[in-house]
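Asks: kindly generate the corresponding structure for this input.
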Amino acid sequence: MSFSFFSISFTNSCNLVSHYSSEIFIENVIDGDTFLSNDSKYRILGIDTPETYDSSSNFKPTSGPQYFYGTLAKEKARELLGQTKVDIEALKKDKYDRWISKVTMKNGLDFSSYMIKNGYAIVRYISPIKSSYFYYYDSDYIDHLYDLQNYAKINKMGFWSESNAVLKKIYPK
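Replies: Okay, the predicted model is just below:
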């Protein structure tokens, strides 16, 4: 059964903010934290996966461990999400016109939680502070994601098995 809920509200800066929940078919996984469906681009809430292309250098491929782990994250996202239906809660649009979204896979697993717990992503672009403009506010969800990230670090999951020097190459900013 599929359902849709749509509401519109205005923020203080008069930016249009929309929110809806629905079941969608994922047509194309762009990278570990972004995908396409029905001509809309979606950005997964609360995670950031390593980049395979550097936007600051005209989208040239990254290299070394950043490219390796970015490719791994993209492959895992394709395995879990590619060409399938998921439940999505699209929360708002970001400055790149992507829907910031919570994604639940058909087995009930939260995609962000999986990616962080297994060392494919770090916690990012979510805030415990309501007034944060760029980040989405969700204090309970961010605490949950940080708990999973700490688990991944302690258990050396995914890229957390690397040295601090390598981690700085994977996430240079």
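Asks: for the rest of this, base every contact and every neighbour count on C-alpha atoms.
Replies: Will do.
Asks: what's next to the helix ranked longest in the chain, contact-wise?
Replies: Scanning the chain for the helix with the most residues, using DSSP state H, yields helix 64-81. By C-alpha atoms under 8 Å, 6 or more residues apart in numbering, the surrounding residues in contact with helix 64-81 are 26, 29-33, 49-53, 61, 105, 115, 120-121, 159, 166, 169-171.
Asks: can you give me the helices in the protein?
Replies: Under DSSP H, the chain gives helices at 64-81, 111-117, 139-154, 164-170.
Asks: in the longest helix of the chain, which residues are buried?
Replies: 65-78, 80-81 (16 or more other C-alpha atoms under 10 Å).
Asks: same question, stretch 8-24
Replies: 19-21, 23.
Asks: can you check stretch 156-173 too?
Replies: Of the residues in stretch 156-173, those buried (16+ other C-alpha under 10 Å) are 157-160, 166, 170.
Asks: stretch 105-125 too?
Replies: 105, 111-113, 115-125.
Asks: likewise stretch 78-93?
Replies: In stretch 78-93, counting by 16+ other C-alpha under 10 Å, buried: 78, 80-82, 86-93.
Asks: now those as CSV including distance to residue 7?
Replies: Listed next are the buried residues of stretch 78-93 as CSV, based on distance: C-alpha to C-alpha, whole Å:
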residue, distance to residue 7
78, 30
80, 29
81, 26
82, 28
86, 20
87, 17
88, 15
89, 12
90, 11
91, 10
92, 11
93, 13
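Asks: please provide the structure for the following sequence as well, for comparison with the first:
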Amino acid sequence: MQKAFLIILLLIPFIVLSQTISGKAVAITDGDTFKLLTKDSTLIKVRLANIDCPEKKQPFSAKAKQFVSDAIFGKIVEVRVLKKDRYGRYISNVIYNDTISLNYELVKQGLAWHYVKYSKDKNLQSLEDKAKADKVGLWQDKNAIAPWEWRDHKKKKVKL
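Replies: Purely as a prediction, here's the structure:
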């Protein structure tokens, strides 16, 4: 019995990794985070994988949030879960309108960075490179600050 329990515990991370969840996007927190209401009325917090949208006080933050709202709010989406983070959010790739990757679209529209620290997705990097070259969205600003640098700067400022 203990052996079976141990095996189940070891398999849980793999079950979550291969999970696909459908549900309605019921709240948009920001450009890369939203809440999903599943068919069984479970509310889960979803964080888009491999990208990072501007923080609230950064340029293009509101545009990223609005883009996500226009794309998925009130609609049924498919959430392809990669893992859960330390905050309990489902780190995921999100598909809307049956075939469109929300993660890719945000980068393509110049509303998010490819979060290279956590991703090796060559498609995301290509999309970012093209958006940058075409000066799309946040790439209109030649001094655009990545959200992780913005957050790091804010932390250092608070400590001073």
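Asks: that older thread, and the longest helix of the first structure, how far out from the chain middle?
Replies: Mean C-alpha position of helix 64-81 of the first structure versus that of the full chain (C-alpha atoms, centre = their mean, to the nearest Å) differs by 12 Å.
Asks: for the residue sitting nearest the centre point of the first structure, what are its contacts?
Replies: Residue closest to the mean C-alpha point of the first structure, counted by C-alpha atoms, centre = their mean, is residue 44 at 2.9 Å. Counting by C-alpha under 8 Å, 6+ apart, residue 44 of the first structure makes contact with 33-34, 100-103, 112.
Asks: quick one: map it onto the second structure.
Replies: Using TM-score structural alignment, the equivalent of residue 44 of the first structure in the second structure is residue 48.
Asks: likewise for residue 159 of the first structure?
Replies: Aligned partner of residue 159 of the first structure by TM-score structural alignment: residue 138.
Asks: which non-adjacent residue is nearest that match?
Replies: Nearest residue to residue 138 of the second structure in three dimensions, chain neighbours excluded: residue 110, at 5.4 Å (C-alpha to C-alpha, 6 or more residues apart in numbering).
Asks: and if you look at residue 88 of the first structure?
Replies: In space, residue 88 of the first structure is closest to residue 103, 4.7 Å off (C-alpha to C-alpha, 6+ apart).
Asks: now which residue in the second structure aligns to the one you found?
Replies: Checking TM-score structural alignment: residue 103 of the first structure goes with residue 94.
Asks: what about that match, neighbour count?
Replies: 24 (other C-alpha atoms under 10 Å).
Asks: look up how far residue 101 of the second structure lies from the match of residue 159 of the first structure.
Replies: 19 Å (C-alpha to C-alpha, to the nearest Å).
Asks: kindly state which residue of the second structure is aligned to residue 79 of the first structure.
Replies: Under TM-score structural alignment, residue 79 of the first structure pairs with residue 70 in the second structure.
Asks: ok, now which ones touch whatever residue of the first structure lines up with residue 125 of the second structure?
Replies: Under the alignment (TM-score structural alignment), residue 125 of the second structure pairs with residue 146 of the first structure. By C-alpha under 8 Å, 6+ apart, the residues touching residue 146 of the first structure are residue 123.
Asks: got the helices of the first structure as CSV, with distance to residue 8 of the first structure columns?
Replies: Putting the helices of the first structure into CSV (distance: least, C-alpha to C-alpha, whole Å) gives the following:
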stretch, distance to residue 8 of the first structure
helix 64-81, 28
helix 111-117, 25
helix 139-154, 22
helix 164-170, 38
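Asks: can you give me the strands for the second structure?
Replies: Secondary structure of the second structure (DSSP state E): strands at 20-30, 33-38, 43-48, 51-52, 76-84, 90-96, 100-101, 113-114.
Asks: angle of the second one against helix 61-72?
Replies: Following axes from the mean of the first three to the mean of the last three C-alpha atoms, to 10 degrees, one obtains 20 degrees for the angle between strand 33-38 of the second structure and helix 61-72.
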